[in-house]
Every structure is written in C-alpha cells, then in structure tokens.
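> Predicted structure and sequence below. I'll ask about it afterward.
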Amino acid sequence: MTVLTTRALNRATLARQLLLDRADLSALDAVAHLCGLQAQEPQEPFIGLWSRLSAFVPAQLSDLLTGRHVVRTHLMRRTVHLVTAADALAWRGRHDAMLRQRVLGTYRRELEGVDLDALAAAGRAVMADGEPRSMPELARAVAGRWPEAGTRPLGEMLVAALIPMVQLPPRGLWRTKAGVRNVPLASWLGRDISAPTGDGTDPVGQSLVRRYLAAFGPAASADLRAWCGLAGLPRAVAAVREELVTFRDERGRELLDLPGAPRPDPDTPAPVRFLPAFDNAILGYQDRGRIIDDAHRGLSVAGARVVLVDGRVAATWTTTEDGTVTVAPLRRFTRDERTAVTGEGEAVAAFLSDGGSRRAKIDSAAG
C-alpha cells in the first residue's frame, strides 16, 4: 500500500481546503465544499473565505446569511458552524444524539432527572410564537418546571441539542456586533429537517464520509470522527469503502480517499496564508501533524489566528485598533519568507479595514 508522507498529506490538505490556490468559486459553493466553516467567533468565516477565494468580498457572505442561503447553527462537535441551508437541513437530524450526549457530558449532574422529551416540548411551546429568543430568555421561560437544573444547563440543552436552532442576523454579518437570537431552523428556512431513514441504513453518514474526504482527505476514520464527533460512522465507511482508495501514513494508519481527488506533488510550492481562529483546516483532524507541529497544537484550540508558511503553521497574528497586522513567528523566517508574510499581512490588513490600512509587521521578539 502506498505510503503518503506528512508533506504529501499537507499538500493534499491545502488543495482540498482551497489554500494552495485561491479558488474561483462563489462564497456559497465554497461553504458547501468545505462542509461549513467553524463560526463561534462571528467574523472569522470572512477571513477564512478571503484566504481561499479569488474574488471574495464580505457582502457576499452577509447577503447569504440574510437571504437564508447559509445559517449559523450548532453542528459538528457541538460547535457553531456556518453551513449551507441545504446541509443544515440534511445533516442536523444525524447530529441529534451526539449533540445531546455532549451537552449531557457537561451538565449531567445538573440535568439528572430532567425528562429531555418534556423539556424539548416545553421549549418548542415557548418558541411557537415565532419570536427570536436568546438562550437565557428561553431557559428562564421553562425553568419553573425544573428549578434545580439551573438556566445555563437548560438553555444549552434546548438551543444546542434538543431544538435545532439558527442564530439570526445581524449576528455574523460583516463588521457587525450583535447578540445571539435564536429561532427554530425549520421555521427560518421554511422546510423540515431530514429525518433518519429508520431502515438501518445511514445515507447521511455515507454522504458525510464522501464530503469530508473531498474537503479534508486523505484521512483516517479517526480524523473523520474528530471532525464531526459522530458515532456509528464505521458502518457508513464500510458501506462506501468500495468507492474509495486507501493509503498509509508514516505512522502506519490506513487513510481513505476519493479516487479522483487532488493529491499534489509534495514539492508543490505553498503560498503564505493567514487563517482565522478555529479554522477547520487544522481542527478537522485527529492527527493534526500534517499542518501543525505537536509543540504548537494548543494554538488550534486556543483561538489563535495562525499563519501558514510553506503550508504549515509558522506564526500567529493579531490586529490592533489602527488596523496593523502583527505577526509573531514560531520559528525563524528566511528573508524570502519575511517578505512573503509581510506582503500577505498587508493584504489581510487592507481586507479587514475595508482598505483603510495596509500595515503589517513581524514581531522581531517572537520566534
């Protein structure tokens, strides 16, 4: 079986994640291809798309949100994701059990004795008037029946698990600060969520396997599970295995992939890219060694914005009130790397400031 080196996997990831060459795609098609973008920080998806698309402007994504073509909702790993409306409707039912278990894993003691079906029914009754509500508002409306549970556990169980919700605009619009107001997903989109087949098959799981590999492959089954958090995927993998090709990584793990998916030459040059916080190009794997060193793995869950140099995480970056982008290297840069990082930093500064700044600097004290 062919062994793919870490560098080969890196270049494949960059190609699938639209980070090797900026893609000539619409924002909607990019969100669909990427299986959504992690979005608990509302402005970060704009950076993620700017780094991936050749002609992206922020209004494109804002218009998709207000036009109900994409939504912000709890999905993979119980985190807020920006996904297409079609994917939200197709995937949400498959995530129900995982979302419940993850909230219970956090609040098992507080929610002990709470009938979750009764809690869901109470929450739906409150939301039946069509009014958007914050999580605390919804929790307070039902807390009288379960006073011992506390509003935070009740609210998280309702909003993140029991009732498929969307976070309404203006939350998530470009350069807009707004609190979270929730409405049921089905009412916002005017369409019902896809229900499980009930026949023992898992067509949604099979689709997720194919979609994940198209955006993240080649990858191991453990990577797939780490990306979405779902149980029961080995059966879905087995159902589509004959469609797939297999490799090994340098650790000996079996990697799955789609036969025609891009696997560039490992020596393909990789441009500097500025990634947003919690980008799935890093978080979408159990083994993240293809893109970030183990010594820096904590950055991927700490909310640091990172810079890819030669395809790997080599720096973090921040912005200041005057629009300056400051890069803190994690290793020493060559002269050419410093030039490339500064140039891309100036471009991202201009993007974030609507053209008002083109200042970027590398922190000489870092690295």
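Okay, I see it.
> Every contact and neighbour count from this point should use C-alpha atoms.
Noted.
> Now do stretch 109-125: everything it contacts.
With contacts defined as CA atoms under 8 Å, 6 or more residues apart in numbering, stretch 109-125 is touched by Leu104, Leu138, Val142, Trp146, Glu148, Ala149, Gly150, Pro153, Leu154, Leu158, Leu162, Ile163.
> cutoff 10 Å now
Defining contact as CA atoms under 10 Å, 6 or more residues apart in numbering, one finds that stretch 109-125 is touched by 100, 103-104, 108, 126-128, 138-139, 141-143, 145-146, 148-155, 157-159, 161-163, 184.
> Return the members of these classed as buried.
Those of the contacts of stretch 109-125 that meet the buried threshold are 100, 103-104, 126-127, 138-139, 142-143, 146, 149-155, 157-159, 161-163, 184, by 16 or more other CA atoms under 10 Å.
> and the comparison structure, right after this:
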Amino acid sequence: MTPHEIARWRFAAQHLAAPHAASATEVVAHLLAVQAENPGQSAWAVATRTEQPDAADLAGLLTSGAVIRTHVLRPTWHLVAAADLTWLLELTAPRVRPTLLRQLTDGGWTTADLDRAVAAVMDALAERADRTRDEVGAALAERGVATTGHELMLLLGLTELDRLVCSGRPTAEGTHTYAAYADRVPAGRRPDREEALGELTRRYVTGHGPATERDLAYWATLPLGDVRRGLAAARDDLACFEHDGRTFWHAAGATPPTDDQEPAGHLLQLLDETYRGFQDSRMLIDAAGIVPAGREAAIGMAVVDAQLVGRMKRTVGRRARFDVVPHRPLDRPEVRALEAAAARYAAFLGLEPDLRIS
C-alpha cells in the first residue's frame, strides 16, 4: 500500500467517493460522530457524503432529536445519533470533563458555584426548553447567576458531558438551542465498558479506516490501553496491514478502491472528518508532501483524488465564492474536478458557484 492508496481507501470508507450514503441518518451512524463545531461546515460535511445533498435532511434530524449536536469525544461539538449518545458519553466523557472543569476552577469557580449554576440551567430549561445560549445566559442572570460568555460555554459543555443538557430544536434561523437531555434522548442501551470499547473501535475503523491505534486514541480521547482493548474486542470484525512502521486497521473484508473515484474533487472545511478524524496519520492526505510544514490548511481544503492540493476559503453572498490557493500548479482535469465540486457545494447552498483559483 502507498500513502495515496490508503488516502483513497479512506475517502471510499467515508462515503466521500461513490457509492455515497442514502441519507444524513446513514452518514452520522456510519461515522459514529461528526465534528460539528461550526453548524454550516458540519451540514456540508454530512450532505456531501449523501447521494442527494439536501440541507433539510440533517436539519430535520436535529429538529426531531434523531441526531443530537453536543459535546462528546473531545472538548468540542459532534453530531451523534441519539441512539448512540448515552453509551458514547459514558465511555468518553470522563476523559474530557476535567479539561472543561479545570478552566472554570482556574477562573475561581467553587463546587458550590458550579452546583448552583447547574441547578439554575436545569430550572431554566424546565421552565422553557429550546433556549439559545444567550437566552440561557439571561435566564441564569435572572436567577442570580452571573457568567461571562466563556464561563457559560464551559458550564453548558459540562452539563452536556454529564448528560443533563443537549441540543434542542434549532431556531427558524438554524441557531443552536439547549434542552434537557432526558427530554431529547431515549434511555437506549448501555453496554458494559468492554463492549462499548469494542463497538467504538469497530465503528470508527469501519467509517474512517484504514487508521492507526493512535488515530483512534486522538479521535476518541482515550488512552492507548483502552484503544488496544477495543481492538482486541472487535478483532473478528477487523483486519490490518503494516505501512511505514505502523499498523493500519480496516473493516474485515474491505479492499482498497482500484477504479477512479467519483467525484474526484472536493471542497471541504478543515473540520471535516477526513482531516480531523485522524492525527497520527492525518497527512496521508498529502502523500507528496506539498503542504507547507507546520501549517493547517487555512480554513478549508481543496482536494483532488483524495489529495490536498490547495487551501480553500468559502464566502457566501449573492453567489457561493470559493477561493483556492493551490499548493502546486493544477492541470486541467484537476481544475475541472474542483469546478464540479464548487457546483455541488453551491447547489447545496441554493446559490450559483464562483470558483477562483489564484
């Protein structure tokens, strides 16, 4: 296996190359969790993996509560199927929670302060659910709990990790809201820790692989010991190969693509799972080593044939403008692939595309 072949395999595993998933439901379940710090970026991250990208698909799931946007895996938002959320939080939240709590206690918060604030949040959401962050902050102030914007963010993150609060129904404008966890998430199954480690490992590898154990440790904020226990528990469903001194895991029976992938071109945000879903082997997306060392790919990526060929910035106005700064000269087929990607992305936004390659 070459680095480029592994990267192409990942694009196929993630439904970025045909065959795509049938719906947003299938994408979220297949990937298990989709980073969703930016709602607009995550909406395209899901839609671009479906047969017919439609903003209403994911939006309907968020409104119904079939998919929840909440803090899980790492100290940031992810989209997770409601049916998977409880066991995933039970498994990973204990590793993430201290990071948020430390920032509050370093800022002078005591246990009593936190208990009082959490009680006020739950009281406010019991009075009226589906409140925006600003509305929750105002409700806390009315109850005598003053918070800065950063403190409120940390406080709500902790209540999410503690399975007290999660996303509510978005506003008509698509703004994130909060509701009580018990009102939005069904009781669901609660496998024991060994079973949960095995399921997390199997689903991550199936949806993201080939990947290394350190990729999974980063993605799930788990120690390597737990990752190795997960690999042992899921061993019958997985296979592996060696490359460049590392072991890469993939779904048993899965094989690398041999034909040209369609679509060849992609315009993706930096938070996309094909980039943020890895750390140890992330830069297989740059097999030729053309990306400037030590730099993130700006806020977006121009990708052709599963390789990062340039930086991308999206600007939404009367048209959907995509400014691409290539890392190397692009040939005509590569430009056509990015033109097709711009057309797909713009159509999803309901706009005409404006691709500019400098």
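That came through fine. Model, not experiment: these values are computed from the prediction.
> TM-score, when you put one on top of the other?
Scored against TM-score structural alignment, normalised by the length of the second structure, the superposed chains reach a TM-score of 0.83; 344 aligned residues with a CA RMSD of 3.1 Å.
> and Ala160 of the first structure, what is it in contact with?
Ala160 of the first structure makes contacts with 73-75, 78-80, 96, 99-100, 102-103, 135, 166, as judged by CA under 10 Å, 6+ apart.
> So which of those are in helices?
Residues of the contacts of Ala160 of the first structure located in helices (DSSP state H): Asp96, Leu99, Arg100, Arg102, Val103, Met135.
> ok, back up a step: name the nearest of the contacts of Ala160 of the first structure relative to Val204 of the first structure.
Ranked by distance to Val204 of the first structure (CA to CA), these are led by Asp96 at 12.6 Å.
> now for that closest one: what does it line up with in the second structure?
Matched to the second structure by TM-score structural alignment, Asp96 of the first structure sits across from Ala93.
> Tell me who's in contact with its match.
Neighbours of Ala93 of the second structure in contact, by CA under 10 Å, 6+ apart: 71-75, 87, 158, 160-163, 220-222.
> Just the contacts of stretch 109-125 of the first structure: which are in strands?
Pro184 (DSSP state E).
> Can you list the buried residues in the biggest strand by length in the second structure?
Of all the elements of type strand in the second structure, the one with the most residues (DSSP E) is strand 307-316. Buried residues in strand 307-316 of the second structure, defined by neighbour count with 16+ other CA under 10 Å: Gln307, Leu308, Val309, Gly310, Arg311, Met312, Lys313, Arg314.
> Look up how far Ser207 of the first structure lies from the aligned residue in the first structure for the first one.
Structural alignment (TM-score structural alignment) places Gln307 of the second structure against Arg312 in the first structure. In this structure, Arg312 of the first structure lies at 29 Å from Ser207 of the first structure, with CA to CA, to the nearest Å as the measure.
> What of Leu25 of the first structure?
Separation of Leu25 of the first structure from Ser207 of the first structure (CA to CA) stands at 22 Å.
> Now do the helices for the stretch 251-358 of the second structure: every range, in order, please.
Using DSSP state H, counting those that start in this stretch, the helices found in the stretch 251-358 of the second structure span residues 273-276, 332-349.
> and the end-to-end length of stretch 279-289 of the second structure?
16 Å.
> nope, stretch 302-312 of the first structure is what I was after
Stretch 302-312 of the first structure: ends 17 Å apart by CA to CA.
> Go through that stretch and flag the buried ones.
Going by neighbour count (16+ other CA under 10 Å), the buried part of stretch 302-312 of the first structure is Ala304, Arg305, Val306, Val307, Leu308, Val309, Asp310, Gly311, Arg312.
> Thanks a lot, see you next time.
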